[in-house]
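> pasting the structure only:
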């Protein structure tokens, strides 16, 4: 009886792939599509391809590490396996925790943009997007405290709805797209420089980061040696193709100037030429459902991450305490998200998030390279993945310093604070132990 029960509770390949797709096709594509077009112009499909290739190489490292070290901590566990209990591992795990907050801010900002855009079509410009941003963060926090089961149900519903709508958008968008006068925008003469295309891909890299959620589910995946790698590869490849298709339809349907005007809700605006106002409304609703589910799932994942990091004494022990039956870290994350989402612009948030995950993913690739004999990983793929992440981070930094220094300043401030805070906390713990 026990064996059958455990068999039923395991996650199959289909469910594991859904976790990866659901994590990636969350709020990212709705939030950063307009920004990516602004940076790469007609070459935006190339930008998504470049970012996707880096994500795919990193997914290889994650797959190998997930099979060798299946743990609910996912990335947290991999970092400890690579560097042990140290200031370096603590600082990196703190960066991961803060990156969750950045992602929450991105999703919340996107929700606010699409929600306020819905009011604009009625001629009511009074409702500010920050009202929606704050409301959705508070509401999602309430749901997480109320019931984890509800969070799971919201996520399951949202994954189905957003994929149906996005696939319908792509299918309808390709129908007769070559006859649209804006289709010429996709020609190479309308692409930005290669460096700008790469930079554009790195700014929007946050749209791919969600595949790492598979690592947190690795202990429960049925036939892990076979299904865990497949879950990573299938989900990442599917999303790469989906994003490229969305980028082609958007640029081929809508003038650059119109995309720029509606940068924060570009995907909804791109539905207008084919479907009119109804299309705008449907995509806006899909974006709101999608970002809402992403906020719920990320709040849950972020609170669990800081709880686990605190158990290893990398964060203050207050993060392990409970409030209304849930980790106190959930409330702390929500407060930080409220502040960031309401004070920092979307591009800076996206840049900070992409920079953070490029560093984290670069480190994971390095750990896979370092542990390659133990985890039976290919030396070339892991080291190329590491080099690509670091080069992409450098290109992103240089490009953003020239055009949007705020995002890079925020990113480096976060890096410095995470490591300085960890060093001071470790020093405090040592003194505390010495006095006992």
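Received, thanks. Because the structure is predicted, anything quoted here is derived from the model rather than measured.

> switch to C-alpha atoms for all contacts and neighbour counts from now on
OK.

> what's residue 152 in contact with, if anything?
By C-alpha atoms under 8 Å, 6 or more residues apart in numbering, residue 152 lies in contact with residue 297.

> give me the element it is part of.
For residue 152, the element it lies in under DSSP states H and E is helix 148-174.

> buried residues, that helix. List them.
Within helix 148-174, the residues that count as buried by 16 or more other C-alpha atoms under 10 Å are 151-152, 154-155, 158-159, 162-163, 165-166, 169-170, 173-174.

> now stretch 232-242
Here stretch 232-242 shows 232-236, 239-240, 242 as buried, counting by 16+ other C-alpha under 10 Å.

> out of those, which are inside helices?
232-236, 239-240, 242 (DSSP state H).

> what about residue 405, neighbour count?
The number of residues packed near residue 405 is 16, by other C-alpha atoms under 10 Å.

> that one and residue 414, how far apart?
In this view, residue 405 and residue 414 are 14 Å apart by C-alpha to C-alpha, to the nearest Å.

> all the helices of the stretch 201-350 of the chain, residue numbers only.
Along the stretch 201-350 of the chain, the segments classed as helices by DSSP state H, counting those that start in this stretch run 213-217, 224-253, 256-261, 266-270, 272-311, 328-343, 346-370.

> any chance of those in a markdown table, plus distance to residue 381?
A markdown table is the format used below for the helices of the stretch 201-350 of the chain (distance: least, C-alpha to C-alpha, whole Å):
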| stretch | distance to residue 381 |
| --- | --- |
| helix 213-217 | 19 |
| helix 224-253 | 14 |
| helix 256-261 | 37 |
| helix 266-270 | 34 |
| helix 272-311 | 28 |
| helix 328-343 | 35 |
| helix 346-370 | 8 |
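
> this is the comparison structure:
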């Protein structure tokens, strides 16, 4: 099978989905919890993510259907209700991810010197976040999208900036400043590292987008597998590097301004040369660009994913037009509206936790599916088992963290979850319900 994208483009898409805005949005939230041990949270989350990636890859290889977790559930379980619930969970995860990127976009936009936090007593952060979502909804409706070649360049630039930040940061901490690097080894006991890993899990969700666009990838089964195995370890390495530098150079900023701590760390190390303002500017502009492109790409992918769900009768056709050419306008508008509301009223910690929880559930479920198929040829049961254990460990820890730190958010998540599950069951079991509706009631409908 021939396609327009090879391994290089596939790795770029996967890395762009993970690194695009994840590190800028997640780092401060995770560092407030685990501080110097933040790097370990990314390592643990990355290990579970690559095991989930293995599960996706083997199911994609042994199955007859292509298309990710929803298709896998349909084929290997044969239950459209479960498949639809997985699809809905993914959509909510995408909404949470876009809201997270929009929140971070606004924080960096308002972090520049001279930019006010509010006007007339009205905080500007929610306003800027909503405007960012509206901008990229408009661009998607207008049909703007990134080509494979452009994606290679954009991802190379984003990765290059972060690697340069990390390498120079470690050099600054050692030979230049003579400051010892703290790894937070004493914090690696107890539940804190697991909490950090669970919250940071959303930063590893971009790779699975490859499974929804296989018709454009050359030799998709093999290429996607290689891209997953390359992109996730590279993302882990970059996250660990950036986390070590930021927590060691800007510990005060993490407590006071966690959302822009990475820019403060860049300012600290370039301040040695009298270029502190330049360091803050470069990282902040990079963050704006990265979070903006992440909003655009995730909205684009989520819109097309919604269209596929509608075409499979797994989502109401009021959400998207299954026959639409190109970007499904209705889906993008609906997802954009939900995202705008979420990013306007939620905190970054709550939004990040909500998005991570959605992907933890889906990745854990897909790993469980692969573990069930372990008797098939060339399926190693260990990686799926790690994915299952990680998912089942992360989910309750995430909920406990929300209950302990943000009880209002915890109850909000439970209410939203109960509402979504109820709506899913009403939609997917509507045929069964119809057969049990009394004739007199049926006549009143």
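That came through fine. Note that this is a predicted model, so its numbers are computed, not measured.

> got a TM-score for the pair?
For this chain pair, the superposition-based TM-score is 0.90 by TM-score structural alignment, normalised by the length of the first structure; 426 aligned residues with a C-alpha RMSD of 2.6 Å.

> re earlier: and the helices of the stretch 201-350 of the first structure: which comes nearest residue 184 of the first structure?
helix 224-253 (7.2 Å; C-alpha to C-alpha).

> contact partners for the aligned partner of residue 358 of the first structure in the second structure?
For residue 358 of the first structure, the aligned residue in the second structure is residue 360 (criterion: TM-score structural alignment). Contacts of residue 360 of the second structure were listed using C-alpha under 8 Å, 6+ apart, and they are 198, 201, 391, 394-395.

> residue 141 of the second structure versus the spatially most central residue of the second structure, what's the distance?
Nearest to the mean C-alpha position of the second structure, by C-alpha atoms, centre = their mean, lies residue 202 at 3.8 Å. Using C-alpha to C-alpha, we find residue 202 of the second structure at a distance of 26 Å from residue 141 of the second structure.

> hmm, back to that, between the buried residues of helix 148-174 of the first structure, which sits nearest residue 432 of the first structure?
residue 151 (39.1 Å).

> which residues does the closest residue to the closest one other than its chain neighbours contact?
Of all residues not flanking residue 151 of the first structure in the chain, residue 296 sits nearest, at 6.1 Å (C-alpha to C-alpha, 6 or more residues apart in numbering). By C-alpha under 8 Å, 6+ apart, the contact list for residue 296 of the first structure reads 140-141, 143-144, 151, 155.

> ok but residue 19 of the first structure is inside a strand, no?
No - counting by DSSP: H, G, I helix; E, B strand; the rest coil, residue 19 of the first structure is not part of a strand but helix.

> that one -> the second structure?
By TM-score structural alignment, residue 19 of the first structure lines up with residue 13.

> what sits closest to its match if chain neighbours are left out?
Nearest non-adjacent residue to residue 13 of the second structure, counting by C-alpha to C-alpha, 6+ apart: residue 151, 6.9 Å away.

> any idea how far residue 184 of the second structure is from the aligned residue in the second structure for residue 201 of the first structure?
Matched to the second structure by TM-score structural alignment, residue 201 of the first structure sits across from residue 197. Separation of residue 197 of the second structure from residue 184 of the second structure (C-alpha to C-alpha): 15 Å.

> okay, now residue 113 of the second structure: neighbour count?
Residues near residue 113 of the second structure, counting by other C-alpha under 10 Å, number 9.

> check residue 74 of the second structure too.
The number of residues packed near residue 74 of the second structure is 16, by other C-alpha under 10 Å.

> remind me which helix or strand it belongs to.
With DSSP H and E as the test, residue 74 of the second structure turns up in helix 69-76.

> in the first structure, what residues pair with that helix?
Using TM-score structural alignment, helix 69-76 of the second structure pairs with 75-82 in the first structure.

> that stretch vs the second structure, mean deviation?
Averaged over the aligned pairs, stretch 75-82 of the first structure sits 2.3 Å from the second structure after superposition, using mean C-alpha distance after the TM-score superposition for the first structure.

> from the chain's centroid, how far away is that stretch?
Taking C-alpha atoms, centre = their mean, to the nearest Å, one finds stretch 75-82 of the first structure lying 19 Å from the centre of the chain it belongs to.

> mind listing what the residue nearest to residue 13 of the second structure touches?
Residue 151 of the second structure makes contacts with 9, 12-13, 16, as judged by C-alpha under 8 Å, 6+ apart.

> check those and tell me the two furthest apart.
Longest span within the contacts of residue 151 of the second structure, C-alpha to C-alpha: 9 and 16, 10.1 Å.
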